[in-house]
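K.L.:
Any chance you could fold what I've pasted below:
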Amino acid sequence: MNGSTSGSVTQHIGPVRTCIGCRTRTLPSELLRVVAVDGSVVPDLHRRLPGRGAWLHFDLECLRNAERRRAFPRALRVQGALDVALLREHLEQHGKSTGGQPPGRQGTRKQVDPS
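P.N.:
Below you'll find the model as predicted:
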């Protein structure tokens, strides 16, 4: 063989994370990192909080799916139930106003000079 591999060719595009609500794999820039702090699930907006994190789309439906599946304690490796009130409040404020896009991503279109 001349060093080629059989099968499809995949292009490396960087790290990929899985939403714990819908189980879709996507880029971290499209997801919100959450961590457990004192029995609550809190959004990690700057992705710098210590501890194990989990990833979730900016979508209330993904939050509902994660709650229904009891995914937060499992993904964050925490015993017992976790309170998601802070996370729900954050998603209600930011998820709807940006159409499900991460904060700061809604106005990223390039302007084209009409001349």
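
K.L.:
Only C-alpha atoms from now on, for both contacts and neighbour counts.
P.N.:
OK.

K.L.:
can you tell me which residue is nearest the centre of the protein?
P.N.:
Leu31 (2.5 Å; Cα atoms, centre = their mean).

K.L.:
residues in contact with the closest residue to it other than its chain neighbours?
P.N.:
Leaving aside its sequence neighbours, Leu31 sits nearest to His57 (Cα to Cα, 6 or more residues apart in numbering; 4.7 Å). Going by Cα atoms under 8 Å, 6 or more residues apart in numbering, His57 touches Cys19, Gly21, Glu30, Leu31, Leu32, Leu63, Gly100.

K.L.:
Surely the residue nearest to the centre of the chain is in contact with Phe58?
P.N.:
Yes. Here Leu31 reaches Phe58: they are 6.4 Å apart, a contact under Cα atoms under 8 Å.

K.L.:
any idea how far the closest residue to Trp55 other than its chain neighbours is from Arg69?
P.N.:
Spatially, and ignoring its direct neighbours in sequence, Trp55 is nearest to Arg33 (4.6 Å; Cα to Cα, 6+ apart). Between Arg33 and Arg69 the distance, using Cα to Cα, to the nearest Å, works out to 18 Å.

K.L.:
Second input sequence below; structure requested for side-by-side comparison:
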Amino acid sequence: MDPVRTCLGCRRRAPASSLVRFVGRDGRVVPDASGAMTGRGAWVHPTVECVESSLRRRAFGRALRENGVLDTSGLQQYVLSLNQSVSPDEAPR
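P.N.:
Got it, this is the predicted structure:
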């Protein structure tokens, strides 16, 4: 059974396999594609809407328990690249 996590953007619970995990490293939020990086993780649906919502709410700092400002500049581009690598036939509905 797949663990269930909550998306930072939409606050809906979903299987961890359908979300992208991000971790804090050196003041930046970076994707954990392998799921093997140590530390606290922040989970988000791989959609621009959920990433934008989590950024607007400043949820990454709280979820990762990081003090100060985190560099989140690459998050939207990362999610866009994920969505472009999926063909329309494979896209979730």
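
K.L.:
tm score of chain vs chain?
P.N.:
Here the TM-score for the pair of chains, by TM-score structural alignment, normalised by the length of the second structure, is 0.86; 89 aligned residues with a Cα RMSD of 1.7 Å.

K.L.:
re earlier: alignment lookup: the residue nearest to Leu31 of the first structure to the second structure.
P.N.:
Here His57 of the first structure is matched to His45 in the second structure, going by TM-score structural alignment.

K.L.:
if we can go back for a sec, can you tell me which residue in the second structure aligns to the residue nearest to the centre of the first structure?
P.N.:
Under TM-score structural alignment, Leu31 of the first structure pairs with Leu19 in the second structure.

K.L.:
list the contacts for that match?
P.N.:
Contacts of Leu19 of the second structure by Cα under 8 Å, 6+ apart are Cys7, Trp43, Val44, His45, Pro46.

K.L.:
Could I get the contacting residues of the third one?
P.N.:
The one in question is Val44 of the second structure. Thr6, Cys7, Leu8, Gly9, Leu19, Val20, Arg21, Phe22, Cys50, Val51.

K.L.:
do that again at 7 Å, thanks
P.N.:
The contact partners of Val44 of the second structure, taken as Cα atoms under 7 Å, 6 or more residues apart in numbering, are Cys7, Leu8, Gly9, Leu19, Val20, Arg21, Cys50, Val51.

K.L.:
and which of those is nearest to Ala63 of the second structure?
P.N.:
Leu8 (8.1 Å; Cα to Cα).

K.L.:
can I assume that closest one is in contact with Ser54?
P.N.:
Yes. Counting by Cα atoms under 7 Å, Leu8 of the second structure does reach Ser54; the two are 5.4 Å apart.

K.L.:
Helix, strand, or coil at Trp55 of the first structure?
P.N.:
Here Trp55 of the first structure is recorded as strand under DSSP: H, G, I helix; E, B strand; the rest coil.

K.L.:
re earlier: if we go to the second structure, which of the contacts of His57 of the first structure are intact?
P.N.:
Retained in the second structure: Cys19, Gly21, Glu30, Leu31, Leu32, Leu63, out of those (criterion both residues aligned by TM-score structural alignment, their matches' Cα atoms under 8 Å).

K.L.:
So what's the residue count around the third one?
P.N.:
As a burial measure, Glu30 of the first structure scores 18 neighbours (other Cα atoms under 10 Å).

K.L.:
Roughly how far does it sit from Asp59 of the first structure?
P.N.:
The value you get for Glu30 of the first structure to Asp59 of the first structure, if Cα to Cα is used, is 11 Å.

K.L.:
Many thanks, we can stop here.
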